[in-house]
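A.B. asks: sequence and predicted structure, then a few things I'm wondering about:
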Amino acid sequence: MKGAFHGTSSSYHTMPASIRAALGPTNTGKTHYALTRMMAHASGIIGFPLRLLARENYERLVKIKGERSVALITGEEKIVPPGARWFSCTVEAMPLDRKAEFVAIDEIQLASDPDRGHIFTDRLLHARGTVETLFLGAETIRPLLQKLVPGIEIDIRTRLSSLASTGHTKLSRLPPRSAIVAFSMSEVYALAEVIRRRRGGCAVIMGQLSPRTRNAQVELYQNREVDYLVATDAIGMGLNMDVDHVALAQLSKFDGTVPRPLFPQEIAQIAGRAGRGMKDGTFGTTADCPPMSSALVEAVEQHRFDPIQRLYWRNHELDFTNPANLLKSLTRPPPLRGLTAGRVASDVTTLESLMLDPDIRESARGKRATALLWDVCQIPDFRKLGDDSHTRLCARLYMHLLKEGAVPANWMEGHIRGLAKTEGDIDTLMHRLTGVRVCSYVAARTEWSRHSTMWQERAREVEDLLSDALHERLTARFVDRRATTLLRRLDSDSDRSLLSAVKPDGEVLVEGHSIGRIRGFTLETDVAAGPDRQIILRAGRKALLHEIPRRIRLLQDAPDTSLRLDATNGELFWEDTRLGRLAAGPSLLRPAIQLF
């Protein structure tokens, strides 16, 4: 860590730099407060836990301060105008060598995450604004903040609205404006399929989505084209939407190593997305998930959780004399109580794998070559294929950078062009997007390419192309606009009847949607048996309340010549419409009529 973020600067103020924390549950306005504080300073940097949030708040800042004054830095995106004064970043990508009056870290309690926690802990211990430093997060980290940052001022904020449990609710009975949360892609897909069949459709939010796809799905929900949202716990981190109810479909998750129960504070983080501003929210369970215990419900409703006992730490004072010393410095034990070593991160496992390569062992000699090797190891394994493909990619890039000083243009061109294909299913498109993220990360390292701006633009074009295609696939699979519209009108308390019409050819339109064709007195739908058909028939019955009596009057007034009997099978016809058939009656001359 470079020293520009430490202490005070006499060129700014003679007063000591303040270090403060705003802690509390979701919906307390912490992020808005931090952005307001940052804009009150001449310069500022704020670190967010997700690329999506960094992008979202960058756009908020641009609207207020203008494009020339605001920068965005994430692993995959770098937009840094020459006169940029306010920076929205992911925590990992914060420019730590840049002086700023204000520095803030969002969701600081993630320092207790065994995978990414060491990054947040490092920022907690070392990232400082020259005038003001602000940490945002859950109150559970309060004791450790006071211990690790002596003299820190802590502001406890209360939730703007209440959060109440409604227990377990069947999927089919969830109220509109509900978010259903699961913890695996397969479970999200399964739930979204059920919601489409029973409630007309839903938007889908997962951490793996690109910002563009995620925003398009959010817009689908926010514009009320659908009334339901199925998501992973990605919605727990700062996703601001008009959600009234959060229903958890699972109370456990796979944490990268083993399945485990959700911690109460994790449930609160997710459930807290219900309600916004002064509007109250509700939460509960759904699908096959059992109800929460009374103790868990009380903890979530009252925001009372056990304090965090430890934060994850990794040494930041690295030894680049050679790869072996680098690895040794990375595994140095924590210096303070309350800090512990986290899981071995992917950058360390990549380093260990590359050190086994004879060519790299031979080439990685001296500080420059070792520092470059560590930089390459920082490339995230977005694809997570479970084989050694990521290590091989890093090895090739390292040798190119070491020997040629840049990533070859044909490497970038080949990778980006190979990913620019929009055919395939949802999973195929998501896999291509992870590949583009790797290209974007490499292109964003401006020192690695002679034309980094061009490659960033090319990668962004392909990401946008794939993102739009993915949004279309998700919408086509999980949204039935006709069913959504009809259900909304059928379930409405409004006295307004359904707007319907029957065209001369018998096609039945309800609220602008074709639901089938009426032949005689029978509605023939284009949907097979199942929940969709039940929705159509419900709408059809309401829509034909006036049409059926009209047809009965026409039949009553019709001349006898318009009726005929098919002698071969006993079927009765009114003009060209089959009405029914003759059946055995009380006598030969008094047959019964069986209507179709």
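C.D. replies: Good, I have the coordinates.
A.B. asks: from here on, contacts and neighbour counts on C-alpha atoms
C.D. replies: Fine.
A.B. asks: who does the longest helix along the chain touch, helix- and strand-wise?
C.D. replies: The helix that spans the most residues within the chain, counting by DSSP state H, is helix 452-478. With contacts defined as 3 or more C-alpha pairs under 8 Å, 6 or more residues apart in numbering; DSSP states H and E, helix 452-478 has these neighbours: helix 185-199, strand 203-205, helix 211-222, helix 409-419, helix 426-444.
A.B. asks: ranking those by burial, who's on top?
C.D. replies: Stretch with highest mean neighbour count among the helices and strands packed on helix 452-478: strand 203-205 (a mean of 26; mean count of other C-alpha atoms under 10 Å).
A.B. asks: so which bits of the longest helix of the chain are buried?
C.D. replies: Going by neighbour count (16 or more other C-alpha atoms under 10 Å), the buried part of helix 452-478 is 452-453, 455-456, 458-460, 462-471, 473-475, 477-478.
A.B. asks: so it versus helix 211-222, what angle?
C.D. replies: Here helix 452-478 runs at an angle of 40 degrees relative to helix 211-222 (axes from the mean of the first three to the mean of the last three C-alpha atoms, to 10 degrees).
A.B. asks: just how off-centre is helix 452-478 within its chain?
C.D. replies: Helix 452-478 sits 16 Å away from the centroid of its parent chain (C-alpha atoms, centre = their mean, to the nearest Å).
A.B. asks: use this one as the comparison:
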Amino acid sequence: MRPLHSQIRAVLGPTNTGKTYLAVERMLGQMSGMIGFPLRLLARENYDRIVARVGLSAVALITGEEKILPPNPRYFICTVESMPMDRTVDFMAIDEIQLCADPERGHIFTDRLLHARGRFETMFLGSDSMAGLIRHLIPDAVIESRPRLSTLSYAGAQKLNRLKRRSAVVAFSVDQVYELAEAIRQQRGGTAVVLGALSPRTRNAQVEMYQAGEVDYLVATDAIGMGLNMDVDHVAFAQLSKFDGARRRPLTPPEIGQIAGRAGRHMNNGTFGITNNVKPPDEEVLRRVEEHDYHPVRQIYWRNRSLDFASPRRLYASLNVHPQQEELTRARDASDQVVLAALMRDEGILARAGSRDRVQLLWDVCQVPDFRKVMPDHHATLIGHIFTYLVDKDGRLPADWVSDQIERLDRIDGDIDTLTARLAHIRTWTYITHRVDWITSAADWQARTRQIEDALSDALHQRLTDRFVDKRAAVLGRSKGAEGADLLSAVTKKDEVVVEGHVVGHIEGLSFKPHDAADRREAKALLAAAHRALGEDAPRRVKALEQSPDQDFGMTPEGRITWRGRVIARPDKGDSLLSPRAVLLSNSLTDTNLTERARIRVQNFLDAFMLRRLKPLLAPDIDPHSLDAAARGLLYQLRENLGALTRKQAADTLGALSKSAQASLTKIGLRFGRDWIYLAGLMDIKAVRARAILWSAWSGSPVPEIPNSSSPSLPRDRVSDPIWPMLGYTPLGPIALRLDRWEQLTAKLRHHPRKTPFLGDGKFCAQIGLPEKDPALAGVMRALGFKPAPLKEGTQDALADPPAFVPATRNRNALRKSIKPETPSAKTQKPQRPVTVRPNPDSPFAILKGLVSRK
């Protein structure tokens, strides 16, 4: 990617500082963006979250094994290796930038550090230890340090059977992980298992089992060090050394801190310690981990990106070029380079790589990842077959060979190790099938490999669960109480209501949705136990509602208030048109105090929502005391009519309005048109919807359907005519036209030469929000006092040219009078609930009126 002039920020700090959240928010604030994550699992997790906010069509997912590419995505969520570096985006971010110092993958992160740039903003996320090096390599980068949201402290040594619940135990070999998991199963009932060799689907299933509370322990390798956000309170190290691919060495303080940092989330503090008779770390190491005080990174790994494809040997030589800066050190030979070296010993491969294009193809094939982690020569054999077939078979792999390689992996029998090996094989083939230029019917093979991977992942999850979780049989018939009094029940963190291990329903927002029961007696017992769990969970749920930020709430186009995506309330008629009252919908809260607390929180959101959408109306940036009486009266009239008045309605007030007051009102967006007085800040679609919701709550009518765009016009039959001005529109023939467009249109028509036909061309139609040559155009012009112009002589089709219109009357004054807002007939108006505020019967004016009437 060509470096662009953009703001470069390095947001650095320990785990649990909100760095990723910040990057996502910054990206979504731009028109386009790309984030590179260190793991496929982390990329997928953030892809799902972003899709939930902006929709499937706006987001692409690109990893080695998975590609979801809508036609015109705005945002790209990728693994760092798979980032399309030739695409220009407004925002660019790289997560875990400290991996520049990783011996295996560091050169890729270094390449992104030096060359990946967004058009307007570039952000690097990672450890504080990278601050000095980034400052040196990128002098114009702004370094921002973020503190951890919670504390992390050392808790000492504990035996496995004394570890507190919600603990993760960490080891660095598969055998050690299985041994620890078996011990925890025997002593504490069961554990989830997370290994780097597991597929993302299996890892997710194991983590979900832990998150749901089905088990309280997790045994894992350092695979949990990045990307897995779990409710872990304590991390216990069963080993403090690891094999890094070259030698066994002690863990560094940053590595300990990265893994231990999984303990505690958000504002919850976490602890870490040792177990399994491990010797404790030095006091200095513990201090550094607790204080997140790590030695700065002095050197990072680099590999030449200017490759020479003249021949395989020159390609290999260009990969071995040394960097010119002392802060950069040449990366150890990565797997793709090792495979290239192995293939260069094959004369058949060298003979086929006789041109630049063939050498480029050879390098592309060498980058197929080896998820199997077999010996390099074994992987090179597969790569050699792929390259040979691509050269000899016109750039495509033979379908029968691909089928034989893939279909033999479609088996779910065998033990944990067998299934793990098959998963590694199919993941390699998943990557290959995403090279659509190599595979015939690539989409079909992608679906097939995904199907096999999912089946193997599910089978492996079941084997791990069967081996390391001792599930107690939940027999509902054991209940002694007829009403389920002695059934164990609870609400899980996934909002599932569980009775004796069975999911009997789930909570949506504040409502309980029961599942079907086998029979009436069972249903009665289950529901009784479920409601007991709901009652116990209600304070926690209401507290979560009260503490939720406004971002967790939303308003549907139908005028329903949501919390975490679930409908929980609606606006109802309040004390005035501008003050709707929040009303909770059907819910499982039985305590009136809790119900009112929940309603008050929703009311606060509703008030803030309306203030955001309708600020020019509800809280204009003007001191009311600086205005004269006429100006304050005009603002009052506007509030009563949701931001729009005809000149006739405001005639008395306008006559008394001073020029200085009018100028002050103009500054806050009030527009004084020839026919309408309106607030320009309420013309956008969000404000129109908010006004529609206010009108609906006050009148008791359904919220009119408003499209998701700031359309200049809407079909007139959406609501009755008197309501349109309250939404910022005025009826005009078959449509309702936005007030600002009305003023522009009528001014144009009034000043149009009377003897010159007015053309309803594409530009004019766009101005009033109609497609070109729309039949409704004639009705609009008729309502304005115009009629179709006579066809030119010899013209057969009126639609062949832009339709022309002429005044329906020769009288200029009559024409001007016709170009006015329509006043709907009282006979045609549908009965509406009044939209004016009812007077207070206890006010002095009401009492005075009563005395006068008695006289």
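C.D. replies: Happy to help now that I have it. Since this is a predicted model, take the numbers as computed values, not measurements.
A.B. asks: mean distance, the longest helix of structure 1 to its aligned residues in structure 2?
C.D. replies: When structure 2 is overlaid, helix 452-478 of structure 1 sits 0.6 Å from its aligned residues on average, using mean C-alpha distance after the TM-score superposition for structure 1.
A.B. asks: following element in sequence after that helix, please.
C.D. replies: Per DSSP states H and E, the first helix or strand lying C-terminal to helix 452-478 of structure 1 is helix 481-490.
A.B. asks: and that next one, what other elements does it pack with?
C.D. replies: Where contact means 3+ C-alpha pairs under 8 Å, 6+ apart, helix 481-490 of structure 1 is packed against helix 185-199, helix 531-543.
A.B. asks: where in structure 2 does the longest one align, residue-wise?
C.D. replies: It refers to helix 185-199 of structure 1. Mapping helix 185-199 of structure 1 onto structure 2 (TM-score structural alignment) gives residues 174-188.
A.B. asks: all helices for the stretch 101-250 of structure 1, in order.
C.D. replies: 117-126, 142-148, 185-199, 211-222 (DSSP state H, counting those that start in this stretch).
A.B. asks: of all these, which lies closest to Pro176 of structure 1?
C.D. replies: Minimum separation from Pro176 of structure 1 across these (C-alpha to C-alpha) falls at helix 185-199, 9.1 Å.
A.B. asks: quick one: the closest one to structure 2 mean distance?
C.D. replies: Helix 185-199 of structure 1 sits 0.4 Å off on average (mean C-alpha distance after the TM-score superposition for structure 1).
A.B. asks: how about the helices and strands packed on helix 452-478 of structure 1, which one is nearest Gly540 of structure 1?
C.D. replies: Checking those against Gly540 of structure 1 by C-alpha to C-alpha gives helix 185-199 as the closest, at 16.9 Å.
A.B. asks: quick one: that closest one to helix 452-478, angle?
C.D. replies: Orientation note: helix 185-199 of structure 1 sits at an angle of 50 degrees relative to helix 452-478 (the same axes, to 10 degrees).
A.B. asks: other SSEs contacting helix 185-199 of structure 1?
C.D. replies: With contacts taken as 3+ C-alpha pairs under 8 Å, 6+ apart, helix 185-199 of structure 1 sits against strand 228-231, helix 452-478, helix 481-490, helix 531-543.
A.B. asks: identify the residues contacting that helix?
C.D. replies: The contact list for helix 185-199 of structure 1 (C-alpha atoms under 8 Å, 6 or more residues apart in numbering) reads 171-172, 181-182, 201-202, 204, 206, 228, 230-232, 477-480, 483-484, 487, 531-532.
A.B. asks: tell me the contacts of Ser457 of structure 2?
C.D. replies: Contacts for Ser457 of structure 2 were tallied using C-alpha under 8 Å, 6+ apart; they are 198-199, 201-202, 423.
A.B. asks: end-to-end on stretch 311-326 of structure 2?
C.D. replies: Using C-alpha to C-alpha, to the nearest Å, the gap from the first to the last residue of stretch 311-326 of structure 2 comes to 29 Å.
A.B. asks: can you check stretch 36-48 of structure 1 too?
C.D. replies: For stretch 36-48 of structure 1, the end-to-end distance is 15 Å (C-alpha to C-alpha).
A.B. asks: which bit of structure 2 covers that stretch?
C.D. replies: Against structure 2, the aligned range for stretch 36-48 of structure 1 is residues 25-37 (TM-score structural alignment).
A.B. asks: equivalent analysis for stretch 338-358 of structure 1, please.
C.D. replies: Using TM-score structural alignment, stretch 338-358 of structure 1 pairs with 327-347 in structure 2.
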